[in-house]
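# Predicted model follows, preceded by the sequence.
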Amino acid sequence: MSDAFSHSDPAQVTIEGIRKAADLISGAVLKTPCLPAPRLSRLTGADVYVKYENMQVTGAFKERGALVKLSSLGESERKRGVIAVSAGNHAQGVAYHAGRLGIPATIVMPALTPFVKISATRDYGAEVVLIGNTLAEAKAEADRLAAEKNLVWVHPYDDAHVIHGQGTIALEMLEAQPDLDTLVIPVGGGGLISGMAVAAKAIKPSIEVIGVETVLYPGMWGAMHGKDVRCEGATIAEGIAVRDIGLLTTEVVKQTVDEIILAKESTIEQAINAYLTLLRTIAEGAGAAGLAGMLTDPDRFAGKRVGLVLCGGNIDPRLLSKIVVRELARDGRLVSIRIDTPDRPGVLGEIATTIGDMQGNVVDVAHHRLFLNVPAKGATLDVTFEAFDRPHGEEIVTALRQRGFTVRHLEIGERMD
């Protein structure tokens, strides 16, 4: 990338720069609400406030930094056009505001980027290039295109203009909720937490700033602790699946961030589901990472006034529906069982009646007769039913066993071999 991204002096990122960025984006980027979340407070044991950056036009916070960077370009740079590498949200932020400003934009994305983000980026008028399976592979192609076409880089995180734009979120949060004790912020390359930490510490030096990464991509955690880490794997939080964190952001984080928490994939799924079912709002994996951090270490936040950044809501609807089903299963409200039965008329009705009489709701049945591991005079039923909670589900299973059926639990989606 260009020399603009090779400077790692944290003095580049200032509260003055963040305040100027706030003036610059005023009216062009939504000043999203920061509201109390009583149901998340009950879930976590903290006093939780949520900053709804999923309400931006592009569904994520990234357009703040993108607009600040694009606005800094001279006329000749605008005519040359810009290029960016992104798994989705930075892509949309650059595409949307480049279109508004009349700047040609090329976005290089990994081929495995969720289609909802690819489609949205194209709809904003950018030229989208899909290549490779990782951001590193996409960046290699973007480097080639930038040199070939003399395009201007808009880095997703390691640029002072971008960091200043992201820092405006902290200004708005502390204006709306000045008594916050702690900010919990998702971490990918570090642009969001760098800007927010500089702003928050300048306004309120006593405030804690906690970052959250997925356990599969702990790059900033490794940098803070001086440890070599491996960053790889398929994560539901692809927006923070960053292998190469920023040079500038790393220096800022070391000076301003108090701690990085690593969240498991299952906990991020739980956080996505909590946003949907408790707050009736949509969070993508990266957007839910802050809440996942609180769920990972609830004692760390108990009794504190905590500000969460719901930084993005661009999740594939099919993935969201799958997460909801998986969380119902984890909570014991969706139960999948296998029942060995005699192959005679009325057995299925007897099983369904038993479940229904106990106020369970059958949602799926698979009836197996022809597999060789099923007795010739027998059958096997895979039944999935809804229950009020885990104890209710166990009561239904017990009732089936009391009627003489052999029952064992299955994982949701498990089927006959």
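Structure's in. What do you need?
# C-alpha only now, for contacts and for neighbours.
Noted.
# so where do the strands sit in the stretch 51-200 of the chain?
82-85, 105-109, 127-130, 152-153, 182-186 (DSSP state E, counting those that start in this stretch).
# next up, a second structure to put side by side with the first:
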Amino acid sequence: MTALQNIYWRKIGVIGLLRLFTGVAQFTVIILVTSALTLQDVGSYTLFTIYLNYTAQFAGFSFYTYFVRTISTISPKELGPTLYQIWIALFFTVGSTIFCMCILVWTGLLHISNIFLFFLLVILTVFNTQHENFLVAVRAPVIAAFLLLLRSCWVYVALVIHYLGFFDLSLEFVYQLWIASEAVAAIMILIYLRAERMLPTTVHPIDIAWIKRGLCSSLKYTVLGFLLILTVSSQRVFLSPYGGEQYVGIFHFFYVVSVFGPNLVEATIYAVLLPRIIRATSEAGHVFLPPSFRIMGFMLAINVVGLGLLYLILPYAFGFLGKVELATHFEVIRATICFALLYTASRGFHYQLYAAGADNWILGTYTLSALAGCGTSYLLIPKYGLTGASVSLVFTGMTMLVALCLPFVMRLNLSLTGRTTSR
């Protein structure tokens, strides 16, 4: 192995470790909130974060999907002026956030007492997300991964505060810690950009045409991101008016503990292998690549074992959490585990289609999945509560998997009938 390869794999290892700690923080927060607060508080926190994700996706407009491609083709001297145009584009975030907040408050989904905290979190989340992608584009992925971890450090601070008994945790205090963590990350971003001489040094003319192209180009990815969030969250949103925030908290707890492992495995494996899959797909000229499906099978096998152990071990954790209601509704985890496996199985097809540039098929898939999730939630949850939400989640996962694998099944059938040309 050459020295260059050694550096590459060390960098991948550092990024993987930073992402591991970030993932653990995202898992730890639900354990912390569940043990320290009531299940109703867990439900309130869940809905707050879901609406935050909706708003951040809409307000941020996935603009990074445009400027990341632009940055890769410009000289270092042009980074400052380009970043200036990005900042101008991000002013849309403020107006979009206020618009979304008005809708959420008007519909009663967001309590008016949380408006200021919600606004700050959306603005900081969008700012940090866009700049992390900027850093990845300028070949600083380790810094970007570190900043992502820094944004999650509030969880570890809250954990220490709670278990050492410094303060009694409350939802408001949790949100304040979260804002502080995001603010520190934003300051660190500006410090790093200044140190690397990437910050704009003068006021530049606003390039309306460039910003307009970027907003139009990223529209598809904004819709796709929104549909992805809606696909995996519709059951919890519909549970709120019909089952109450306590049911939302119960369902969210089982969902998070089920998808944590699969998400971590996916992030670790595909962070390394996705560029290779894209290159192999481009060279092969088609998307039916057995090696990538072997990777998917390996991921599925790991998750089957991990989720099986989770199913056996989790009941013993209910005493530690002090929540009898979780044991009462333990059957929900069967649905969340089933969804986690369906989701894992679908990711290989998703990345193959992504590598082949089949964006329209992916967009259609998640549109169908979101409709399936919302439709079944609307029909089942009012009558069957948590059971209806569980059935809806599994049906959504099945819809996603079938829609994503359909092009490959069609290709396989053509191959078996001998109607395809030689590759």
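On my side now, so go ahead. Keep in mind it's a predicted model, so treat the numbers as computed, not measured.
# Mind checking the TM-score on these two?
Once superposed, the chains reach a TM-score of 0.27 (TM-score structural alignment, normalised by the length of structure 1), with 192 aligned residues with a Cα RMSD of 7.2 Å.
# Go through the strands of the stretch 51-200 of structure 1 and name the closest to R330 of structure 1.
Of all these, strand 182-186 sits nearest to R330 of structure 1, with 24.4 Å by Cα to Cα.
# which helices and strands sit right next to that closest one?
The contact analysis (3 or more Cα pairs under 8 Å, 6 or more residues apart in numbering; DSSP states H and E) places strand 182-186 of structure 1 against helix 191-203, strand 208-214, helix 289-296, strand 305-310.
# Which elements pack onto the shortest one?
Meaning strand 305-310 of structure 1. Secondary-structure packing of strand 305-310 of structure 1 (3+ Cα pairs under 8 Å, 6+ apart): strand 47-52, strand 182-186, helix 289-296.
# if we look at the helix or strand containing C153 of structure 2, which residues are touching it?
Following DSSP states H and E, the helix or strand that holds C153 of structure 2 is helix 141-163. Outside helix 141-163 of structure 2, the residues that touch it by Cα atoms under 8 Å, 6 or more residues apart in numbering are 11, 14-15, 18-19, 21-22, 25-26, 28-29, 32, 36, 132-133, 135-136, 167-169, 174, 177-178, 180-182, 184-185, 188-189.
# how does it look with 7 Å?
15, 18-19, 21-22, 25, 29, 32, 132, 135-136, 167-169, 177-178, 181-182, 185 (Cα atoms under 7 Å, 6 or more residues apart in numbering).
# thinking again about what came up before, can you check which of the helices and strands packed on strand 182-186 of structure 1 gets nearest to V252 of structure 1?
helix 191-203 (5.8 Å).
# follow-up on the earlier one: distance from the helix holding C153 of structure 2 to the middle of the chain?
Mean-position distance between helix 141-163 of structure 2 and its chain equals 16 Å (Cα atoms, centre = their mean, to the nearest Å).
# Beyond it, next helix or strand please.
Using DSSP H and E, the next helix or strand after helix 141-163 of structure 2 towards the C-terminus is helix 171-195.
# For the helix or strand that that following helix is followed by, enumerate the helices and strands it packs against.
Once the chain leaves helix 171-195 of structure 2, the next helix or strand it forms, by DSSP H and E, is helix 208-284. Applying 3 or more Cα pairs under 7 Å, 6 or more residues apart in numbering; DSSP states H and E, one finds that helix 208-284 of structure 2 makes contact with helix 3-36, helix 39-60, helix 64-71, helix 290-313, helix 332-355, helix 359-384, helix 386-416.
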